[in-house]
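Asks: Pasting the sequence and the predicted model now:
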Amino acid sequence: MVTATDECLFCAITERSAHVVMSDETAVAFLDIRPVFKGHVLVVPRLHVETLTDLPADLVGPFFTRVRRAAGAVQEGLGAAGTFVAMNNRISQSVPHLHVHVVPRNRKDGLRGFFWPRTKYASAEEAEDYAARIRAALDRAA
């Protein structure tokens, strides 16, 4: 098992990420730098694996428990009506490290099908504000 690699962007982020919202021995969740909507979080396992089928069976439950917590915190912390939770395995996977997208959703927000338009944060401060709101929701749920 490989816990991190020097070549993997997400492994590097788990070690020194900006805008981390959750971090423990199993997973790290952080803001996507090209969010579909502001507050879009990526949840990655600390163990370096490329796809869901590479994740050891004994880590599937603990990892998805973190995804579930992140989904609840994104919804509550941002006042979203719901979330979109998605994962790609190799095809359309921009970084070869397992990651789950947790995207805040609201009715009539414009997201349709599998076309994921991307946006940007106006500043690092704006991104940190979103991260802080999600972290606060995680703290309240703990």
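Replies: In hand now; what should we look at?

Asks: only C-alpha atoms for contact and neighbour calcs from this point on.
Replies: Fine.

Asks: mind listing the strands in the chain by residue range?
Replies: Assigned by DSSP state E, the strands in the chain fall at 20-23, 27-31, 41-45, 82-86, 100-105.

Asks: Just the residues contacting the first one, thanks.
Replies: Meaning strand 20-23. With Cα atoms under 8 Å, 6 or more residues apart in numbering as the test, strand 20-23 has contacts from 28-31, 70, 131-132, 134-135, 138.

Asks: Comparison target, given below:
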Amino acid sequence: MSDCLFCRMVAGEIPADVVHETDRTLAFRDINPQAPTHVLVIPKDHHATAGLLVGADPQLLVDVVAAAHAVAVQEGLATEDGSEPGYRIVTNTGPQAGQTVHHLHLHVLGGRPMRWPPG
């Protein structure tokens, strides 16, 4: 989608601080970090939400989650087996949840203790 911020990042039209990339996913640092580590992981194909993506291409959703874990390992938040220190994956769906860019994105957050509930 030409008006989608994240699609434009995938196309290279808008710069991003890319930290991880596969043939189907892109991960980059959030411009307004909410934790010492705050990386967004997106599918390169446009899908507005996780629900829409799982209906269209369930394997791509698996790939996005796998990329999020790879980012956590790369950033020192986890090991390959998923052990400590830990990280949080968040996705917002719809305006009441705070979704402002309507292209599925997972927030990988870590580097400090996370409290629950977040809000």
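Replies: Great, that's in hand. Not measured: the values here are computed from a predicted model.

Asks: Next, the TM-score between them, please.
Replies: Here the TM-score for the pair of chains, by TM-score structural alignment, normalised by the length of structure 2, is 0.77; 107 aligned residues with a Cα RMSD of 2.2 Å.

Asks: Can you tell me which residue is spatially central in structure 1?
Replies: Central residue of structure 1 (Cα atoms, centre = their mean): Leu42, 1.5 Å from the mean position.

Asks: corresponding residue for that residue in structure 2?
Replies: If you follow Leu42 of structure 1 across to structure 2 using TM-score structural alignment, you land on Leu40.

Asks: which residues sit in contact with its match?
Replies: Going by Cα under 8 Å, 6+ apart, Leu40 of structure 2 touches 27-30, 105-108.

Asks: Repeat the analysis, applying 10 Å as the threshold.
Replies: 18-19, 26-31, 33, 68, 71, 89-91, 104-109 (Cα atoms under 10 Å, 6 or more residues apart in numbering).

Asks: Would you mark the buried spots in the helix of greatest length in structure 1?
Replies: Using DSSP state H, we find that the single longest helix of structure 1 is helix 57-78. Within helix 57-78 of structure 1, the residues scored as buried using 16 or more other Cα atoms under 10 Å are 63-64, 66-67, 70-78.

Asks: what's the nearest residue to the match of Leu42 of structure 1 if we skip its chain neighbours?
Replies: His107 (4.7 Å; Cα to Cα, 6 or more residues apart in numbering).
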